[in-house]
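Visitor: I'd like to go over a predicted model; first the sequence, then the structure.
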Amino acid sequence: MTSTTVAEYMIKDVVSVSPDMTVAEVSEKMIDSNFHGFPITERGYLLGFVTAKELLRFHDQRDAKMRAVMKRGTICCNPEMSIDDAVRVLFRYGIRNLPVVDSDKKLVGIISNIDIVRSQIEKSRPAKVMSVKSFLEQQNGIRMKIVT
């Protein structure tokens, strides 16, 4: 039996930002898109990841380029990683999104905790669904409704 992989559930059409964009430009893009963060890429290569919380730290440096303020060493995975391992990474590091890169470190997708929930629901029984729901509600401080 083969395990479910990240490639099966990742979003392939990823919205990213350039390292040459300013804090103000990325903030506006985030507001307009309703995303909580963006991968930072250059020529398709993953350089970093920026979240709304990180942008708030630089609210007084609106003209600063992302290249100057971004964190390096982004946690990422490859498409062949199992969903179970991706769950461990997301929850261990308390992150919502996990960029997916190929062997050349080019961004090929992103998997979020919502994608993980979808993968678990599709292969789960009701008790497991409720367990995952409860965990996510506690982890993210939200209320979820399961629609059947």
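Guide: Thanks, I have the structure now.

Visitor: Every contact and neighbour count from this point should use C-alpha atoms.
Guide: OK.

Visitor: quick one: what helix or strand has L136 in it?
Guide: Under the criterion of DSSP states H and E, L136 resides in helix 126-140.

Visitor: Go ahead and measure how far that helix is from the middle of the chain.
Guide: 19 Å (CA atoms, centre = their mean, to the nearest Å).

Visitor: what does that helix rub up against?
Guide: Helix 126-140 has contacts (CA atoms under 8 Å, 6 or more residues apart in numbering) with V117, Q120, I121, I142, R143, M144.

Visitor: And for the residue positioned nearest the centre of the chain, nearest residue in space, chain neighbours not counted?
Guide: With distances taken as CA atoms, centre = their mean, N97 lies nearest the centre of the chain, 1.4 Å away. Leaving aside its sequence neighbours, N97 sits nearest to S112 (CA to CA, 6 or more residues apart in numbering; 4.3 Å).

Visitor: ok, and here's another one to check against it:
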Amino acid sequence: MDKKRVRDYMTADVDTINMNQTARDVINAIKVTSHDGFPIVDRNVVIGYISARDLLFAHPDTPVREIMSQHLIVADPEMAIGDVARVIIRSGIQKLPVVNEKNELLGIISNTDVVRSQIEHVSPDKVYKLMDTIERLHGIKPHLSKGPVMVSTLLPTQSRIYMDELEGRIYEIKKGLAEPVIVIKKPDQNILVDGHHRAVAAKRLGIKILEAYLIEIAEDFELGLERTARAMKLRTVDDIQIMDYARHPLVAGTHRFGGAIVVGEPIKNREKED
């Protein structure tokens, strides 16, 4: 997590407010952008921040400079994502302006950006555990390499993915931050084990090649993953179903009881999402 930097995940195109504008201007900006707050700048130098909360008791004609917050917590572009996460958790602030040494605005990073940086993280342990499982089950020694793989050749082993996570993968690919997918490479088949959101994101963006951890098997026999794919009628990435956020298991696992939201029992026998 600490290897990822603010500059990699911040939004560079930031909507701002001038200190000479009024509370009414900020209200209109919130309506147009749906943002809940804005950095206040003077010649691109950050001098304050105004949020929807600051407007609660302000007259619409009140100048922004009279109600903006001047005591700011800001982020440096080279700051580690892990440090940003700690600041956000401890301060309760949802967004941090990103500035340079002259306090000039470079971007903004939010709690959503921090979460997005961590979803679908590939660890070496995941790869080696899979290799160990193959060796124990089939008595063969797979070979590990890293290289490009054609998205069109991938056999998916997961029937559905979720739109919110897909949007995160699209964002990362556009920024050049997507981690490699995990593929079992057989003589006649590339089996996608981990990275279904990334594969679909690449397909949507018209990207034909992804970087992959390739677990190579020289022997040609059918794996259980291939039987699973066949049972789910999966042949290409196009066969993966995209679920909307409301049907995500983290949302579907709750139910209403007596007017309150109650966490339900864990969803069992559900295929793993990556």
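Guide: Perfect, I can see it now. What you see is a predicted model; the values in this text were computed from it and never measured.

Visitor: mind checking what D76 of structure 2 lines up with in structure 1?
Guide: For D76 of structure 2, the aligned residue in structure 1 is N78 (criterion: TM-score structural alignment).

Visitor: residues contacting its match?
Guide: Taking CA under 8 Å, 6+ apart as the contact definition, N78 of structure 1 lies against V6, V100, V101, D102, S103.

Visitor: Please list only the buried members of the contacts of helix 126-140 of structure 1.
Guide: Q120, I121 (16 or more other CA atoms under 10 Å).

Visitor: Reformat the contacts of helix 126-140 of structure 1 as JSON lines; add distance to G37 of structure 1 and secondary structure.
Guide: Listed next are those as JSON lines, based on distance: CA to CA, whole Å; DSSP: H, G, I helix; E, B strand; the rest coil:
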{"residue": "V117", "distance to G37 of structure 1": "19", "secondary structure": "helix"}
{"residue": "Q120", "distance to G37 of structure 1": "23", "secondary structure": "helix"}
{"residue": "I121", "distance to G37 of structure 1": "25", "secondary structure": "helix"}
{"residue": "I142", "distance to G37 of structure 1": "18", "secondary structure": "coil"}
{"residue": "R143", "distance to G37 of structure 1": "21", "secondary structure": "coil"}
{"residue": "M144", "distance to G37 of structure 1": "21", "secondary structure": "coil"}
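
Visitor: Closest one of the contacts of helix 126-140 of structure 1 to M70 of structure 1?
Guide: Among the contacts of helix 126-140 of structure 1, I142 lies closest to M70 of structure 1 (CA to CA), at 27.8 Å.

Visitor: For the helix or strand containing M30 of structure 1, name the packing helices and strands.
Guide: Assigned by DSSP H and E, M30 of structure 1 belongs to helix 23-33. Judged by 3 or more CA pairs under 8 Å, 6 or more residues apart in numbering; DSSP states H and E, helix 23-33 of structure 1 is in contact with helix 52-57.

Visitor: Check the mean deviation of the helix or strand just after the helix it packs on from structure 2.
Guide: Per DSSP H and E, the first helix or strand lying C-terminal to helix 52-57 of structure 1 is helix 66-69. Once fitted to structure 2, helix 66-69 of structure 1 is off its aligned match by 1.1 Å on average (mean CA distance after the TM-score superposition for structure 1).

Visitor: start and end residues in structure 2 for helix 66-69 of structure 1, please.
Guide: So helix 66-69 of structure 1 sits over residues 64-67 in structure 2, by TM-score structural alignment.
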